[in-house]
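Asker: What follows is a protein structure lacking sequence information:
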């Protein structure tokens, strides 16, 4: 199954990095770019933490996200 820009995905595991805010498992995001074969490459997340709302894009790897639904 290929993904397209705008598809909703869910984080399968915690995603974090040096320049990336922590994305908890189960967080919902939107695909912003894909690879040539339809795998998600970058995902936009909007999360809330103790410091307020955060909106950012994260580069994802295989297995980081799966097809999701908006609740």
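Answerer: Looks like it arrived, so ask away. Small disclaimer: the values here were computed from a predicted structure and weren't measured.
Asker: hey, let's count contacts and neighbours off CA atoms from now on
Answerer: Noted.
Asker: For residue 47, what is the enclosing helix or strand?
Answerer: The secondary structure element spanning residue 47 is strand 40-49 (assigned by DSSP states H and E).
Asker: Against that first model, consider the following:
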């Protein structure tokens, strides 16, 4: 995600996506690619938990209707 954000922000500073990746790795280190990981994981992780819990409850409800 970091490479995409940097390319969209200042594409004139980089020749290609690979160039952006290499420069980011050299200048900021490998942890630069994990910026925003915790907020994204919190948002997507909580959504997935709620979605799968809801899906299981709906499946359970449908099964109870199908077999009297």
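Answerer: That came in fine, so what should we check first? A quick note: this is a predicted structure, and the numbers were derived from the prediction, not measured.
Asker: Now the TM-score, please.
Answerer: Once the chains are laid over each other, their TM-score by TM-score structural alignment, normalised by the length of structure 2 reads 0.21; 28 aligned residues with a Cα RMSD of 4.3 Å.
Asker: hang on, the earlier thing: remind me what the strand holding residue 47 of structure 1 packs against, helices and strands.
Answerer: Counting contacts by 3 or more Cα pairs under 8 Å, 6 or more residues apart in numbering; DSSP states H and E, strand 40-49 of structure 1 is packed against strand 28-34, strand 52-59.
Asker: Repeat the analysis, applying 10 Å as the threshold.
Answerer: With contacts taken as 3 or more Cα pairs under 10 Å, 6 or more residues apart in numbering; DSSP states H and E, strand 40-49 of structure 1 sits against strand 8-11, strand 20-23, strand 28-34, strand 52-59, strand 65-67.
Asker: residues of the helix or strand where residue 3 of structure 2 lies that come out buried?
Answerer: When elements are defined using DSSP H and E, residue 3 of structure 2 is found to belong to helix 2-9. With burial defined by 16 or more other Cα atoms under 10 Å, the residues of helix 2-9 of structure 2 counted as buried are 3, 6, 7.
Asker: need those in a markdown table with distance to residue 48 of structure 2, can you?
Answerer: Formatted as a markdown table, these follow (distance: Cα to Cα, whole Å):
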| residue | distance to residue 48 of structure 2 |
| --- | --- |
| 3 | 25 |
| 6 | 28 |
| 7 | 29 |
